[in-house]
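Participant: Whatever this is, show me its structure:
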Amino acid sequence: MTLHKIYWRPLLAGLVTATCFITACKKDFLDQKTLSAIDEAAVFQDSTRSLGMINNLYSNLGISFNPRRFNNTGLDAACDESEPLSDPTFYTYKISSGGINPNNADKGLWSTTFGMVRAANIFLKNKDSIPVSNATRDYWTGQVRFFRAWYLFTLLKHYGGIPLIGDQVFGDKEKIDVPRSSFETCIKYLTDELDAAAATLPASYRSGDANQLRITKGSALAVKARMLLYAASPLFNSGPRADDPEHLLTFPGADPERWKQASDAAKAVINLGVYSLYTASSTPLYTLFLQNTPQPEHVLVYWQPAVTSNNFYIENSANPTSRGGMNGWQGVKYFPTQELVDEFEMINGLRITDPASGYPGVGNNMYKNRDPRLTYTVNYNGSIRNLGSFGDQPVNTYTGVIPTGNAAATSASLDGIYTPTGTLTGYFRYKMCNGAVGELYRPWVVMRYAEVLLNAAEATNEYYGATTEVYDWLKMIRSRAGITAGTNGLYGLKAGMSKEEMREAIWHERRVELAFEEHRFWDVRRWKIAPQTENAETHGMEITRAANGSFSYRVIVIRKHKFTDAMYFWPIPQSEITKSPSLQQNPGY
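Facilitator: Model (predicted):
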């Protein structure tokens, strides 16, 4: 679906029932065939069909976050967080190889998000016709304005300044050729929209409320805080670019006050007092993502269909073959890198590069006494996972001499490095996966409170320095993770850090806490460190078992990635440029 078509094709969204939100109906809401029987006016004279339009806007909430977005790989497989299969047809492989151009660029995000914007605008055009109370209409309108802003922000982080059409709905035969707005104009528009949405949404819902799976005031304010954090970051806030005279990609000038705006926005979410870190389990970071009811850490969540066919995708893409991953690499698509594993400090909170940390170096004990988040995030050699009738057994990722015996002993033949169905890097992703063999329903946690705290910490540090507040937010996250407090109660953090030292600590904390949650890809770009992190080799861990059962270890190179300045932003698909010549292409493409 092109930018041209999405504004004039007839809309089916109103035909969806209110239950479609819970079942996350995947029907084509812009389909012409079904609409032939019911016109737009009839849709908005029926409150149930009108609500169905809103429910449809939820269905693509996680389009950017989606872990099966590209051949069952998300954007974590397009940066130094994980390594996809060495398959040049994979879009994530093309990204990290520098092979994306306007002619092969992904079109799905552009067409889907603008389709959602069109659906929102049709709702707003007809909202006064819906037979509901004014209070209900305002509540519904707030949700719709939130989603319009959410989808436009999703476009903004991919492409920079985008065409802003406001409330306009283009007619069937109307030519669409809308130029891109400046980055600054887009930020101002989206800020106003999210503020307007927040004003009509409840701060929270009571348990059992029929609406408790819907967005809240905190959802809108948290998205605004994330957006303003991005806007304050060096990629956008370092002054104009010579190749961008219309300021589609940056503000016209740098302004440190933007960090204060981002800090204030994140603090506004914290000050709502409705969120807290999830600690309802002895292994909270594992179970948080498997909860099928709203949790205090949930800020923005997509409640996908509670059926196996729609929920086993992470396991199919990430599980060791012995633990239910699809047979062969046709199922297991991506593998954590050594770079990610090395970010996890020791349980005392000290980095493994710190001589005082107690890290023993590469060898038999290199995964012991580490930050507990490592065990919840990555399956390494010796990680314990359920193996059906064999119970809890180690995941074997080694090569070399594989012993004979039952599946618990021989799983290295399935999962080991260099085997046809095994790991590429020596690791498997574990975060968000069901620990047992089989399926367990869980939602997509698109935003959570830990991110809000880290957003607040980053923006506050950049404007005010390493304040007590900044320390407290990091200590909360590290305490929940299971890092020991230490005699000074700083959970391994250095006392009296400078702004620069705290910046590095926050960047590290984001990488560890938010792994596989679609942050690393965007963080290294907005921080403008991608030439260092993305134009580099990725590594894995080769573990070789000898006949006597001893192991030897070697860090290996997986692949050299490529990054150019053009890759800070995505190319607009050439098909869209052809249909709408006013859509100026991004520099370098």
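Participant: Every contact and neighbour count from this point should use C-alpha atoms.
Facilitator: OK.
Participant: ok, the residue nearest to Lys562 when sequence neighbours are not counted - how many residues close by?
Facilitator: In this structure, Lys562 finds its nearest non-sequential neighbour in Asn535, 4.6 Å apart by Cα to Cα, 6 or more residues apart in numbering. Neighbour count for Asn535, taken as other Cα atoms under 10 Å: 19.
Participant: Now do the contacts for the closest residue to Arg511 other than its chain neighbours.
Facilitator: Take Arg511 and drop its neighbours on the chain: the residue closest to it by Cα to Cα, 6+ apart is Arg520, 6.4 Å away. The contact partners of Arg520, by Cα atoms under 8 Å, 6 or more residues apart in numbering, come to 76, 79, 81, 510-511, 514.
Participant: Can you give me the distance of Thr154 to Leu340?
Facilitator: To Leu340, Thr154 is 25 Å away according to Cα to Cα, to the nearest Å.
Participant: now swap in Asn348 and tell me
Facilitator: With Cα to Cα as the criterion, Asn348 and Leu340 are 18 Å apart.
Participant: go on, Gly325?
Facilitator: 22 Å.
Participant: okay, those two: which has more neighbours?
Facilitator: Gly325 (25 against 20).
Participant: Please go through the chain and pick out the longest helix.
Facilitator: helix 134-159 (DSSP state H).
Participant: which helices and strands sit right next to the helix or strand just after that helix?
Facilitator: On the C-terminal side of helix 134-159, the closest following helix or strand by DSSP states H and E is helix 183-200. Secondary-structure packing of helix 183-200 (3 or more Cα pairs under 8 Å, 6 or more residues apart in numbering; DSSP states H and E): helix 134-159, helix 217-232.
Participant: Report the inter-axis angle for helix 183-200 versus helix 217-232.
Facilitator: In terms of direction (axes from the mean of the first three to the mean of the last three Cα atoms, to 10 degrees), helix 183-200 departs from helix 217-232 by 170 degrees.
Participant: can you give me the offset of helix 183-200 from its chain's centre?
Facilitator: Distance of helix 183-200 from its chain centroid, counting by Cα atoms, centre = their mean, to the nearest Å, is 21 Å.
Participant: Next, the second sequence, to be compared with the first:
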Amino acid sequence: MKRKYITLLSLSIMLVCQTSCSDFFDQMPTDRLTYNDLFESKASTEKALATVYVYLPDEFAQRLAADGRHTTPGIWTAGCDEAEYYWDFVPSHLVNNNTITPKSSIVSSYWEKYYAGISAAGRFIQGAPQCKDMEQNLLAQWIEEARALRAMYYFYLLRIYGPIPILSDDPISMDAPLEKVQLPRNSVEECVEYIVSEFDKVLDSGCLPEKSLTYNCGRIDNSIVMAFKAEVLQYAASDLYNGKNSFVAQLRNKDGKKLFPEDISDEAVKAKWRRAATASKAFIDRFVPGNYDLTKVYTNGVLNAYLSCRDAVRGEDFTNTEMIFYRINTDYSLMQYDRTPRHTGAVGSGYRASGGLGASQQMVDAFFMANGKLPISGYTDNGKTPVLNPNTGYEDSGFSSESYVDETGTILAPNGVLKAWVGREPRFYVNITFSGQKWLNTEEGAFYSDFSYDGNSGLHGGECPPTGYCVRKNAPLGAWNTGKQICIMLRLAQVYLNYVEALNECEPTHADILTYLNLIRERAGIPTYGSKVGQLPVPSTQNEMREAIRAERRVELAFESSRYFDVRRWGIAEDTENMPLYGMYVNGNGNDFYKRTWFENRIFEKKMYFFPIPQGDIDIDKELVQNPGWSADV
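Facilitator: Here you go, the predicted model:
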């Protein structure tokens, strides 16, 4: 590994950030100080801690992943079967088209930045005790925040690259000889145990608050640590990491050390899932409902599922009871530009953007009907023709003759739209803007999006969703180009879904599976599973329940940077990511627009389960082995 990744890339500090938690996360390192200067005072020590935080992801900026900034936005939303960007420069295209290589800048970007964050954290943990200018209990808290962040950065590397080198807790000197920085990869089990043990040290220290309050908003607390611990164990139990994926499982270091688990017996795999389930349940028992609960909005005493699901992912303030881990004060103009259609002819500029992030037809089809049933069971003709589930009420042709209104009086779909977009579950209307839908911003009157070729947001006019559908989740309720927002990266619904998935793999008859899966469905306003009147039949086998859980997760966490990693850790990306993607016919007007139309062939090879290790590091660190299937030339 390059020496610069192991040593602190920059002994730099943040601009003044003591009085405002928004400043704490919103600045970039600007200066270079000596090691001793970093911990001279309380103020400089806090700035050094802020440098550790700066590498947290900013998922509102995914269009500009790998653009050289210190933050680490992903390529995850448009890098899977959920969506596609209009613009050619977006790095997710490299993954979708199978043109990524070990020399691609996106490959080195995450590697460099997360190891820089790890190095910054290690330097802080080692050096902060030198500070004599602050309260010891606060100093201890800051050190544990840095420890937790370091473990989180290792987890981010693990899920992108697979097993990675774990650095010494004592940072290697910048003057160390080259042979001191020749590091092999640690095994998956070593990586997981190290990360989990670091989280346990933080929890056992008693130094962090249970949940950070508004004056310390966004900082690491015990709830975040426990939620991330459960996430790590969820990945460790999944097929990509537990040794059952035969393609990656044979990876070895140059000395022959096997990097994936050898014991793939049912008993061993179940033990991993049991450990993951226990970790998720420990979070639930400790923090729900005292600290967290699913967001629910009521209209005249009736659950408004649409508003509940919409508000669950919004972070305008700190009243959201569902958000666990988040980045505060994030500039969301990039994301809102991507998700606000062009709206040529709209009165106000706050209505007019690009709509350049398009949802795929496959993602549109994945949402349930209002009766809780899936409308489509699969496809024929290489993904083009949907296989309709009977008795769901789904119609894929014709237009509605009246507005579709929920029981609270909310109009979910206006009169005259395609029948396929009528009678769907509330989450569909939270996540998807379709042609004919009323726009969210009504400050200067109602405006309706039209994605047909000559429409107000169609291809003829320029930027538009390449699929004929625009991603709507987290789109602005007002002007797209104003304000900042909290970027939520982990919320309670994900913990519930992790828990039921893990339970189904280790104890498929456990009653909690239905309990927590139904909590998600109940909040979404669709029928739950059970034997009572109005409920849907419970999936009868472990495999059927597995598919039900995955289907629920797909729509509940849509466009939240989950799907990219889920299909990989489950080992199904060869099916979901290796097929044509479809949308509406964006070159057509009138009825022609509503034809399911191919827009891109997605290519996925087995090697793409993990990113390659950056070629520059392979060249320098002679102990590093490359991930299977990758070479310097491909």
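Participant: Include mean neighbour count when you put the helices and strands packed on helix 183-200 of structure 1 into CSV, please.
Facilitator: Compiled in CSV, these are given as follows (neighbours: other Cα atoms under 10 Å):
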stretch, mean neighbour count
helix 134-159, 21
helix 217-232, 25
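Participant: now those as JSON lines including distance to Thr467 of structure 1?
Facilitator: What follows is these, written out as JSON lines (distance: least, Cα to Cα, whole Å):
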{"stretch": "helix 134-159", "distance to Thr467 of structure 1": "29"}
{"stretch": "helix 217-232", "distance to Thr467 of structure 1": "18"}
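Participant: Mind checking the ones you listed for the one nearest to Gly331 of structure 1?
Facilitator: helix 134-159 (27.4 Å; Cα to Cα).
Participant: Give me the range in structure 2 that the closest one lines up against.
Facilitator: Aligned by TM-score structural alignment, helix 134-159 of structure 1 falls on residues 136-161 of structure 2.
Participant: check contacts around Gln168 of structure 1.
Facilitator: Counted by Cα under 8 Å, 6+ apart, Gln168 of structure 1 has contacts Asn121.
Participant: and the gap between it and Met541 of structure 1?
Facilitator: From Gln168 of structure 1 to Met541 of structure 1 the distance is 54 Å (Cα to Cα).
Participant: again with Tyr159 of structure 1
Facilitator: Following Cα to Cα, the distance that separates Tyr159 of structure 1 from Met541 of structure 1 is 35 Å.
Participant: right, and the residue nearest to Lys562 of structure 1 touches Lys560 too?
Facilitator: Yes: the criterion here is Cα atoms under 8 Å, and Asn535 of structure 1 meets it with Lys560 at 7.3 Å.
Participant: which residues touch the one residue sitting closest to the centre of structure 2?
Facilitator: When structure 2 is reduced to its mean C-alpha position, the nearest residue by Cα atoms, centre = their mean turns out to be Ser561, at 2.3 Å. Residues in contact with Ser561 of structure 2 (Cα under 8 Å, 6+ apart) are 59, 74, 76-77.
Participant: just to revisit the earlier point, how about the residue nearest to Lys562 of structure 1, what's its match in structure 2?
Facilitator: By TM-score structural alignment, Asn535 of structure 1 lines up with Asn578.
Participant: Also Phe44 of structure 1?
Facilitator: Match for Phe44 of structure 1 (TM-score structural alignment): Phe39.
Participant: Give me the neighbour count for that match.
Facilitator: Neighbours around Phe39 of structure 2, by other Cα under 10 Å: 22.
Participant: Contact partners for it?
Facilitator: So Phe39 of structure 2 contacts 45, 48, 127-128, 130-131 (Cα under 8 Å, 6+ apart).
Participant: Looking at those residues, spot the one nearest Glu605 of structure 2.
Facilitator: Ala48 (41.6 Å).
Participant: quick revisit: across to structure 1, which of the contacts of Phe39 of structure 2 hold up?
Facilitator: Retained in structure 1 (both residues aligned by TM-score structural alignment, their matches' Cα atoms under 8 Å) from those: 45, 127-128, 130-131.
Participant: Highest neighbour count among the residues you listed?
Facilitator: Top of those by neighbour count (other Cα under 10 Å): Thr45, with 26 neighbours.
Participant: so how far does the helix or strand containing it sit from its counterpart in structure 1?
Facilitator: Here Thr45 of structure 2, judged by DSSP H and E, is contained in helix 42-53. Following superposition, helix 42-53 of structure 2 is found to deviate from structure 1 by 2.0 Å on average (mean Cα distance after the TM-score superposition for structure 1).
Participant: which other helices and strands contact that helix?
Facilitator: For helix 42-53 of structure 2, the contact count by 3+ Cα pairs under 8 Å, 6+ apart identifies helix 21-26, helix 35-38, helix 105-127, helix 136-161 as packing neighbours.
Participant: The shortest one vs structure 1, average distance?
Facilitator: Just to be clear, that refers to helix 35-38 of structure 2. Looks like 2.5 Å for helix 35-38 of structure 2 (mean Cα distance after the TM-score superposition for structure 1).
Participant: So which other helices or strands are in contact with that helix?
Facilitator: helix 42-53.
Participant: quick check: angle from the helix it packs on to helix 136-161?
Facilitator: Going by the same axes, to 10 degrees, helix 42-53 of structure 2 makes 20 degrees with helix 136-161.
Participant: rewinding a little: quick one: the helices and strands packed on helix 42-53 of structure 2 as a markdown table, columns for distance to Gly358 of structure 2 too.
Facilitator: Formatted as a markdown table, those follow (distance: least, Cα to Cα, whole Å):
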| stretch | distance to Gly358 of structure 2 |
| --- | --- |
| helix 21-26 | 29 |
| helix 35-38 | 45 |
| helix 105-127 | 22 |
| helix 136-161 | 24 |
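Participant: Point out the one among those that comes closest to Val297 of structure 2.
Facilitator: The nearest among these, by Cα to Cα, is helix 21-26 at 27.4 Å.
Participant: Figure out how far that closest one is from the centre of its chain.
Facilitator: Chain-centre distance of helix 21-26 of structure 2: 22 Å, with Cα atoms, centre = their mean.
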